Each structure stands twice: as structure tokens, then as C-alpha cells.
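1. Kindly return the folded structure for what I paste below:
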Amino acid sequence: MTDINLNSLSFEELRALEKNVAKTIKNFEERRRKETLSKVEAIAKEAGFTLADLLDSVKPSSKTALPPKYRHPENADLTWSGRGRQPAWYKEAIEAGVTERELLVMT
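-> Sure thing, here's the model as predicted:
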């Protein structure tokens, strides 16, 4: 690798060098991505699949929000489904003597 005396370069030369380095890094990453993709496609083909076959079978999990079960007594925007950690407002209301039944969402 060539040693460059960065202290001897002007501001413009440093900016140009920075731009060239960023471009080279991007090209290097793209080249590695393409090489890796080719390897993965070859492995899939060897197993009798296309890459699309394998990717179609992988579905991202789609977590849907549960409907609210409890609602803050004063701020209707604050709700809780009843699952997971209890929100602070719920804990505070219970500690203040509000019953769980009073916090239920009426349907």
C-alpha cells in the first residue's frame, strides 16, 4: 500500500481523496455482495432450488397489534392490551385504588 502524507495535501485534495475512498469502499462492498449472492445461488442450485424458491418460503413475521383491553381513566389515548409488561399508568392506577374492572375497555 502506498503511504500518503495527508498533512501535505490541500483541503480540496483531501476532499477529493475522501470522495474517492468512499466510492471505492462502496464498489468493494457491492462486488462482495454480488460474489456472495453468486455463491448462495450456486448452493441453492446444487440443492435443486432457485434462490427465489428459498426466499419465498421465508415469510417475515407479521405481528398485529392486539385490541386494547384496558384504558387510562383520564387519557383515552393510553391503552394496554393486557399482555406484556404493565404500563406505568396501569400500575399507578391500581396502586391508587382503581380496580382492574374500572380500567377495562367497554365494548
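
2. alpha carbons only for contacts and neighbour counts from here, please
-> Fine.

3. Need the residue closest to the centroid of this protein.
-> By C-alpha atoms, centre = their mean, the chain has its centre lying nearest to residue 60, at 12.1 Å.

4. What is the longest helix anywhere in the chain packed up against?
-> Ranked by residue count and defined by DSSP state H, the top helix of the chain is helix 11-46. Judged by 3 or more C-alpha pairs under 8 Å, 6 or more residues apart in numbering; DSSP states H and E, helix 11-46 is in contact with helix 51-56.

5. quick one more, to check against the first:
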Amino acid sequence: MFAKSDLKAMSRKELERLLSDVEKALKAARTRDQREARKAAKKAAAEFGFSLGEVSETQPSTPVKKRAKAKKTSKPSKPMYANPDDQQQTWTGKGRQPHWFRNQVESGTAPDAMRI
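-> Coordinates of the predicted model:
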């Protein structure tokens, strides 16, 4: 093994070569571990009378269909209040109060008096 002082004494090229060697060794170790895992899996499947291909799910078994969420089409709310000065101006009672409604209330008109 390398000590920290050994690494500090190495040149950049030597460190890059060492890094390359370590990456190759890691790749070989991964391949070896995969091969051993596959052998162990085959042995475990054989104990139950199956081949590894029968046990492994290479394709998902009967894919679950996701239901498309139905979008609710909201109906426009019915107006609850109308401007006494201009009946074309209405308000549903939801959201911000329109200026005409606020002005009427400030001038003393009861909200129930403007109800449709």
C-alpha cells in the first residue's frame, strides 16, 4: 500500500498512471463480483427448480396501466352580487372584491341588498 508521503513524492504523470491502474483494477473487480453473483444466483434458482432466466425479470410482468387523471372542468361560478348602478357588473362572492362592491359597502349599502 501507499503511504500519504509516497503519494506526495510522486510526479503528476506517476499519479495519473497510478489512477489509470486503479480504475482498471476496479473495473476487473466489478466484473469478477458480477460473475460470482451470477453463479450464486443460478445456484439459488436451481435449488428451487428454476433457471436464472425464469426467475429474473428482464421484462416487467404485466405492466400496470396508470389511469389518466380526468381533468375537472370547472363550471364558472354563478354571480351572487350585482352592482345596483350597473346590473351588468356582477361578482360571484369569491376572490377579491371588485371596486364597485367595496365602494357600495363603504357608502353604506348592505351586501345583502346587492344580492341577486
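
6. Can you calculate the TM-score here?
-> Overlay of the two chains. TM-score (TM-score structural alignment, normalised by the length of the first structure): 0.55; 75 aligned residues with a C-alpha RMSD of 3.2 Å.

7. quick one: residue 56 of the first structure and residue 49 of the first structure, what's the gap?
-> Residue 56 of the first structure sits 11 Å away from residue 49 of the first structure, going by C-alpha to C-alpha, to the nearest Å.

8. More neighbours: which of these two?
-> The residue with more neighbours, out of residue 56 of the first structure and residue 49, is residue 49; 13 against 8, by other C-alpha atoms under 10 Å.

9. Next up, the contacts around that one.
-> For residue 49 of the first structure, no contacting residues are found, by C-alpha atoms under 8 Å, 6 or more residues apart in numbering.

10. Just the element for it, please.
-> Here residue 49 of the first structure, judged by DSSP states H and E, is contained in no helix and no strand.

11. What is the equivalent residue in the second structure for it?
-> Correspondence of residue 49 of the first structure to the second structure, assessed by TM-score structural alignment: residue 50.

12. same check, this time on residue 26 of the first structure
-> Applying TM-score structural alignment, one finds that residue 26 of the first structure aligns to residue 27 in the second structure.

13. For residue 57 of the second structure, see how far away its match is.
-> Per C-alpha to C-alpha, residue 27 of the second structure is found 25 Å from residue 57 of the second structure.

14. swap in residue 3 of the second structure?
-> Distance, residue 3 of the second structure to residue 57 of the second structure, by C-alpha to C-alpha: 46 Å.

15. next one: residue 30 of the second structure
-> From residue 30 of the second structure across to residue 57 of the second structure, the span is 22 Å (C-alpha to C-alpha).

16. Kindly report the same for residue 36 of the second structure.
-> Distance from residue 36 of the second structure to residue 57 of the second structure, by C-alpha to C-alpha: 19 Å.
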